[in-house]
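>>> Okay, here's the prediction I keep looking at, along with the sequence it came from:
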Amino acid sequence: MKKALTILPELLLLGLSTYWFLENWFGIKYFNSFALVVMLVLIFQIFFQNRYIAFTLAALIAVFSIYMVFAVISEFHDFPSVTSEALQLLSVGLFFCFMLFSSSFFLVYKFLPRLF
C-alpha cells in the first residue's frame, strides 16, 4: 500500500494519458503517438524512478496544465450564455487541469529530498 502511495502521481498521470490515448483511438479513430510515448515514459518512470525524467515530466505537465486552464476558460466563453453544459465543461475541465498540476507538483516534491 505504501508503494502505491509513493507512485500515486505517476499512476494518476498514467491513467490520464491512457484515457487520452484510448479516447483518440476509439473515439475518433486516430492513433495518437504522442499519448503513447507519454504512457511509455510514465511506465518507465514507475519502474525506474529516475529523478531527471521526473523533473522533466513535471515541468512539461505543469506548463501543459496551465495552458489547458486557458483553453477551458476560452471554450467556456464561447458559450452564448451560462448553461448547465457550460458549467459542466468548466468544472470538469478545471478539475482535470488541477489534477494534472497537482500531480506534477507532487512528482517534484517526491524527488526533491533526493536531490540535495
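Structure's in. What do you need? Values in this document were obtained by computation on a predicted structure and should not be read as measured data.

>>> Could you use CA atoms for every contact and neighbour count after this?
Will do.

>>> Give the burial count for Met1, as a bare number.
Residues contacting Met1 under the criterion other CA atoms under 10 Å number 5.

>>> can you tell me which residues contact it?
Neighbour list for Met1: empty [criterion: CA atoms under 8 Å, 6 or more residues apart in numbering].

>>> Could you say which helix or strand holds Leu107?
Under the criterion of DSSP states H and E, Leu107 resides in helix 84-115.

>>> So what's the gap between that helix and the chain middle?
Computed by CA atoms, centre = their mean, to the nearest Å, the chain-centroid distance of helix 84-115 equals 7 Å.

>>> let's bring in a second model and compare:
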Amino acid sequence: MKKYLLLFPEIFFTALGTYWAYKNLTVNQSVNYIALLVIAIMVFQIIFSKRGLGLMMGALLTLFSFYMMLAAVSDYRDFPEGDSAGTRFLLLALGFFLLSALIGAGMVVKFGRQKNTPGAASETITV
C-alpha cells in the first residue's frame, strides 16, 4: 500500500496529462504534444524512478501550478464584479492548482530524500 501511495504524484500528473490530451483531441481535434510528453515522462518515472528526473519534474510542475494560479487570478478580473460564476471559477481554479503545487512539492521532497540508486523509490535517507 505504501508503495502505491508513494507513486500518487506520478499517477496524478499522468491522469492530468491524459485528461488534457483527451480534451484537446475531442474539442480542438488537435494532438497536444506537450500533454503526451508529460504522460511519457511520468510513465517513465513510474517505471524507472530516477531521482534527477523526479526532482526536475516536481519543481517544474510546482512552478507551473503557481503560474496557473496567477493566470486564474488574472482571468477572474475579467468577470464582472460580484459575479458568482467568477467567484466559483476562482475558488475551483485556486484549489485545484494549489493541490497540484502541493503534489509537485511532494515529488520534490520524495526524490530529495531518495538515495542515488536506481529503483529506490521507497528507500529514503533516515536521520
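All right, it came through fine. Keep in mind it's a predicted model, so treat the numbers as computed, not measured.

>>> circling back to that earlier point, check which helices and strands the helix holding Leu107 of the first structure sits against.
Contact here means 3 or more CA pairs under 8 Å, 6 or more residues apart in numbering; DSSP states H and E; on that basis helix 84-115 of the first structure packs against helix 8-22, helix 51-77.

>>> buried ones in the shortest one?
Spelled out, that is helix 8-22 of the first structure. Leu8, Pro9, Glu10, Leu11, Leu13, Leu14, Leu16, Ser17, Thr18, Trp20, Phe21, Leu22 (16 or more other CA atoms under 10 Å).

>>> quick one: the second one from Phe55 of the first structure, how far?
What that stands for is Pro9 of the first structure. As judged by CA to CA, to the nearest Å, Pro9 of the first structure and Phe55 of the first structure stand 12 Å apart.

>>> picking that back up, distance to Phe34 of the first structure for the helices and strands packed on helix 84-115 of the first structure - can I get that in a markdown table?
As requested, these are exported to a markdown table (distance: least, CA to CA, whole Å):
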| stretch | distance to Phe34 of the first structure |
| --- | --- |
| helix 8-22 | 9 |
| helix 51-77 | 13 |
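
>>> and of these, who's closest to Leu42 of the first structure?
Evaluated with CA to CA, these place helix 8-22 nearest to Leu42 of the first structure, the distance being 6.1 Å.
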